[in-house]
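J.: quick one, what's the 3D model for this:
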Amino acid sequence: MSDNREQFRPADHPTDSFLLTTVVGSYPKPKWLNRAEDVHEGDEYDFPAEHLHEAHDDACRVITNEHERAGLDAVVDGEMRRNEMVEFFAHRIDGYEFNGPVKVWGHNYFDKPSVTEEVAYDEPWLVDEFEFTTGVADRSVKVPITGPYTLANWSFNEAYDDEEELAYDLADLVNEEVEKLVEAGARYIQIDEPALATTPDDHAIVGECLEHIVAGIPDDVRIGLHVCYGDYSRVYPEINEFPIDEFDVELCNGDYEQIEVFADGDFEPDLALGVTDAHVAEVESVEEIKENIRKGFEVVPPERLTVSPDCGLKLLPREVAYGKMENMVQAAREVEAELDAGEIEVGYAGAGAPADD
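T.: Here you go, the predicted structure:
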């Protein structure tokens, strides 16, 4: 782990303290983009691929700008070109096939892919997306990638002896993609592994996958790991051994009951803390978010805290998603000013003092 965080501090940042603000990835799509995708997929109208491509470009411009208006330090295009987090990548990896949707819960369906032969890397998955976003952004751009363990765990394995072998091959492909993103200028990569904290004892596989992914990647590239639900005690303290700069957790939705898992004074990576609830369609107040941010100081000092929503915001009304981001940034800026003024006593576990509530 290296100190590669300062590169995301805006040149005009008003305080000495700096809480890096970002989003996890997904964001509500404009209704007109949803309509354009439906029309393109249907038979009633002629809506060719180049028209849909233009619609995606326009949506990326709009959402990237929306993130910057909210004041985020590191922005994402809201994953405007993506559908489901496994399906999007499976369509781009040789060896995957699709056989129709699978019911996952309630009335929700997931087009679960099958691995029918050895996976292989063909064309870049995200480089064009990243280059377009950096071309329209004034802030640093973060790139979320679904991790190899989740890509393996959420697919039918019909080609490999076991899921572990598949995950390692997929990790090598993710490494190829990250190398190409780095060549294109990416300096903030987030690996999404929602399957990690739901399955006991597989932290060793994820750790090995991450070793594959970061092999040969320069130290100035920030590598985050996002794990958005589950029992974190299953993966901690083992994640201290992972080759990551930042561990991104969903704790707001659980009212921070699991913060104690990490507050032992030995937490190694930076903490990316969810401080707004992605599952609640209400905008938290600035004061409430400030209280949530201070929860992070029970685990790490301010210079190691990243502030974000719990998870992707794509299922929320767009005005609610924007309100959460805007209040989150305002809360972070106010906490920074209070830190500069000495108004917050930071007592994270490693400092041997109680945290300020």
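
J.: drop to CA atoms for contacts and neighbour counts, all remaining ones
T.: Noted.

J.: need the nearest residue in space to Ser114, chain neighbours excluded.
T.: Phe156 (4.4 Å; Cα to Cα, 6 or more residues apart in numbering).

J.: list the residues that contact Ser140.
T.: Phe8, Asp73, Ala74, Val75, Thr134 (Cα atoms under 8 Å, 6 or more residues apart in numbering).

J.: sorry, that was for Glu338
T.: Counting by Cα under 8 Å, 6+ apart, the residues that Glu338 touches are Ile344.

J.: assumed it was part of a helix.
T.: Yes: per DSSP: H, G, I helix; E, B strand; the rest coil, Glu338 lies within a helix segment.

J.: one step back: most surrounded residue in the contacts of Ser140?
T.: Neighbour tally across the contacts of Ser140 (other Cα atoms under 10 Å): the maximum, 28 neighbours, falls on Val75.

J.: might you report the residue contacts of that residue?
T.: Thr22, Val23, Thr64, His67, Glu68, Ala137, Arg139, Ser140, Val141, Lys142.

J.: in strands, which of the residues you listed appear?
T.: Counting by DSSP state E, the contacts of Val75 place Ser140, Val141 in strands.

J.: quick one: which of the contacts of Val75 is nearest Gly95?
T.: Gly95 has its nearest neighbour among those in Lys142, at 27.6 Å by Cα to Cα.

J.: which SS class is Val206?
T.: Per three-state DSSP, Val206 ends up helix.

J.: chain neighbours aside, what residue packs nearest to it?
T.: Nearest to Val206 is Tyr149, by Cα to Cα, 6+ apart, at 6.2 Å.

J.: ok but that neighbour is inside a strand, no?
T.: No: using three-state DSSP, the secondary structure at Tyr149 is helix, not a strand.

J.: so it makes contact with Asp169?
T.: No: under the criterion of Cα atoms under 8 Å, Tyr149 makes no contact with Asp169, lying 10.1 Å away.

J.: hang on, the earlier thing: neighbours around the residue nearest to Ser114, how many?
T.: Neighbour number of Phe156 under other Cα under 10 Å is 17.

J.: following up with a second sequence; could you model it the same way so I can compare the two?
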Amino acid sequence: MNYQTHILGYPRIGAQRELKWALEKFWRGEIDASQLEQQGRELRKTHWREQADAGLDFVSVGDFSFYDQVLDTACQFGIVPARYGVNSANLSLTEYFTLARGNQQHAPLALTKWLDTNYHYLVPELADDCEFKLNTNRLLAEIKEALNEGHCVKPVILGPVTLLSLCQLEGKSTTTPLSRLNELLPIYVELLENIQRLGVSWVQIDEPIFCTDLAPDQQLALSRAYENLSGVEGINILLATYFGEVRNHLNLLLTLPVAGIHIDASQCDEDAIRAAKYLGSQKVLSLGIVDGRNVWLNDLQVSHQLVEKIRHHVDDSQIWLASSCSLQYVPHTVANESNLEPQLRSWLSFARQKLDEIVQLAQPLESLLPAIEANQLVLAEKLLTAGVIDSAVRERLAEELPNIDRNRTSYQQRKHKQQAALQLPLLPSTTIGSFPQTKEIRKARAQYLSGQISAADYQQFLQAETRECIHKQEEAGIDVLVHGEFERNDMVEYFASQLAGFASTSAGWVQSYGSRCTKPPLIWGDVSRLQSMTLDWVKFAQSITNKPVKGMLTGTTTILQWSFLRNDIPRRHVSQQIALALRDEVLELEANGVQIIQVDEAALREGLPLRNDKQADYLDESVDSFLITTSGVREETQIHTHMCYSQFNAIYESIIALDADVISIEATRNQMKLLDVFSQSAYPNQIGPGVWDIHSPRVPSVAEIKSLIKKALYYIPAEQLWINPDCGLKTRGWLETEASMKNLVSACREIRAELCESAITH
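T.: Here you go, the predicted structure:
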């Protein structure tokens, strides 16, 4: 046995979120570019050392980014819109962050979800006159850093076909991004030649698009691309696929003239076995045998058995063992989780532990056996742990689910009763839910959790923050208010802390985009509601205003997508358990006089399977869970939902099936283009497309917001349109929030006046 070991990428934010803190200091002007670069070097050095110390044969280089790897790749090849007025060959960090975050003069690039993950990438814009040119300064410098540390280096590059498939065309171009492939390939060749001159022989090129339903032009592009790239002398290409099954594209993958292929064996071991069977004797097969997207202990016995099956078809020297995908989607290390129950902690494997699992699986069987025995004991004990199976939860599901009527009365009938109850103006304004989580709020939460202040003092502090938030919304003129969610550290973790079957980590941070990190909860057992979760805060907020205050919940699918899901029962069973718990909460809110209840499904589109034939089951499960949660309310109760950056075409019918009275969506960075599908099919209910990009610190002007509202009115009748930001305001500051909120209301009022004047004139 002589298996080579590696990973496809490593978390970049640092075990203590060092990158996050450094980025935010740089943006505040507290450190300069050289200090930020130094922090980057220190993190890379630490991460390479962790990989080498674990025993990996290669360390991955090029997986680090100060914001986003897709943006880095676009800049590396000169794909930078001319409107920013920057030179991509000599891009400063300030200019780089302008592309990512915008400033008062420039809106940022569009932001959307990376395939079916909760990671966001910046969408490259490709203009007809864009001239591809190579800027290798950063990547080559990082390769040299790793070589100087004595590491065996494997650079990681996003492949040309996936890159172009992610691009959107700038302006009114009539071409397609893939039509530019022949111009881009020589630049990739030049990059590989530069890497080869540094003495590096293996390069990982990522083409995750292989795990989607490839169009014919994409298949041709992949063939053409790797016929060109494989001709670089001295470079061995490891073509990496991940996030699912290769399936019918396996023949194409095997026929490409590359030195090796990587298969996501954690998602489909059949792909790996078929690949081994037809691989031939000259190529490497990298097995993504350790799941890079979940946090549970690898079943070493199952993984070892798969490797043994592969050995029937290829020589040991052709087998590499790896993570299924980059490890950036899991937290850094279990070692920092001192507050978890020891038993639960023993079930976990974060990025650092996954390195050990990969190296263990590369050992000869006699060395591996003790680890397998210990591993199997832990997995067996897990199944017997109280709470993993809760008979009361399962009996309730079996009894109640078949009897829940998922159908509400018609929307038209509900609409009139809701308007009579709420008396809202034309183009009602609202916000999505959260308001700025200031340093003072975070400090008070930390003091409460550490016992430095009492529960009563903390409650009093949060009530004061909520009262001020209501006052500021009223002062701005917002029509439908929210309480601000100051008691919540996270829109998923807050609910997880009050549901049986969940656990929260203390340091399990994962990058969402830039400096934004999330801490996904762990779903380890059967789920039920332990107590009322939201009622007290919405009741308090409603007691200090005459305007309606929304009850705020996170929906089932979003909780599932933004948690680490248990892997021992079907996902649908977990979905039903959560939906029933949330139904209890919704009915309690309504019984206590809450007239508007928002059930956020921010991640519904994100979780859509990459393969078309798996999408119907997923959408059916998602819609059913939403209806379980919301269908029990009266006609007068208005149900809202919210969805994050998405392409809605594939889920439009499911959005209608949710039957929410009002849906709000992120639309600013796409200039309302997302509304096209809602217009074409005459969306029947009400919709609030975002008119204020909350992912950027800039304050949109009244004119900008009016322009977006007018674009929205092109697609949506005024009677169905709501005015709101793109998303929650948790990460923004109060100064920009208040200014933006007032501009939003001013724009809304001016448009209302124009509509009224137009109606009178006509």
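
J.: I'd like the contacts of Val75 of the first structure written out as a markdown table, with distance to Val249 of the first structure added.
T.: A markdown table is the format used below for the contacts of Val75 of the first structure (distance: Cα to Cα, whole Å):
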| residue | distance to Val249 of the first structure |
| --- | --- |
| Thr22 | 13 |
| Val23 | 12 |
| Thr64 | 23 |
| His67 | 21 |
| Glu68 | 23 |
| Ala137 | 26 |
| Arg139 | 23 |
| Ser140 | 21 |
| Val141 | 20 |
| Lys142 | 17 |
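
J.: pick out the most distant pair among the contacts of Val75 of the first structure.
T.: Once Cα to Cα is applied, these give Val23 and Ala137 as the farthest pair, at 14.7 Å.

J.: when the two are compared, which one has more neighbours?
T.: Relative neighbour count places Val23 above the other of Val23 of the first structure and Ala137, with 26 against 20, counting by other Cα under 10 Å.

J.: nearest residue to that one in space, ignoring adjacent ones along the chain?
T.: Val23 of the first structure sits nearest to Ser308 (Cα to Cα, 6+ apart), 5.1 Å away.

J.: for the counterpart of Lys472 of the second structure in the first structure, give its distance to Lys31 of the first structure.
T.: Under the alignment (TM-score structural alignment), Lys472 of the second structure pairs with Glu66 in the first structure. Glu66 of the first structure sits 15 Å away from Lys31 of the first structure, going by Cα to Cα, to the nearest Å.

J.: of these two, who's got more company?
T.: Glu66 (18 against 9).

J.: check contacts around that one.
T.: Applying Cα under 8 Å, 6+ apart, the residues near Glu66 of the first structure are Tyr322.

J.: now with 7 Å?
T.: By Cα atoms under 7 Å, 6 or more residues apart in numbering, the contact set of Glu66 of the first structure is empty.

J.: thinking again about what came up before, distance-wise, check the residue nearest to Val206 of the first structure relative to Cys209 of the first structure.
T.: 7 Å.

J.: please apply the same query to Ala341 of the first structure.
T.: 43 Å.

J.: between these two, who's got more neighbours?
T.: Cys209 (25 against 11).

J.: between Tyr149 and Asp169 of the first structure, which one's more packed in?
T.: Tyr149 (27 against 17).

J.: how about the more buried one, what's its partner in the second structure?
T.: Checking TM-score structural alignment: Tyr149 of the first structure goes with Thr557.

J.: contacts only, for its match.
T.: Glu601, Ala603, Leu604, Ser622.

J.: so what's the residue count around Leu321 of the second structure?
T.: Quick note: Leu321 of the second structure (other Cα under 10 Å) scores 24 neighbours.

J.: and it, which of the three is it?
T.: From three-state DSSP, the assignment for Leu321 of the second structure is strand.

J.: residue in the first structure paired with it?
T.: Checking with TM-score structural alignment, Leu321 of the second structure has no match.

J.: hang on, Leu321 of the second structure packs against Ile263?
T.: No: counting by Cα atoms under 7 Å, Leu321 of the second structure stays clear of Ile263, with 10.2 Å between them.

J.: which residues do the two both contact?
T.: Ser286, Leu287, Gly288.

J.: run the chain-centre distance for stretch 753-762 of the second structure.
T.: Distance, stretch centre to chain centre, for stretch 753-762 of the second structure: 43 Å (Cα atoms, centre = their mean, to the nearest Å).

J.: just the strands in the stretch 401-550 of the second structure please.
T.: 499-503, 510-513, 516-518, 522-529, 550-554 (DSSP state E, counting those that start in this stretch).

J.: tell me which of these sits most buried.
T.: Highest mean neighbour count among the strands of the stretch 401-550 of the second structure (mean count of other Cα atoms under 10 Å): strand 550-554, with a mean of 25.

J.: what about that one, how far off from the first structure?
T.: Taking mean Cα distance after the TM-score superposition for the first structure, the mean distance separating strand 550-554 of the second structure from the aligned residues in the first structure is 1.2 Å.

J.: which secondary structure elements does that strand sit against?
T.: strand 596-600 (3 or more Cα pairs under 7 Å, 6 or more residues apart in numbering; DSSP states H and E).

J.: in the second structure, what stretch matches stretch 297-313 of the first structure?
T.: Going by TM-score structural alignment: stretch 297-313 of the first structure matches residues 713-729.
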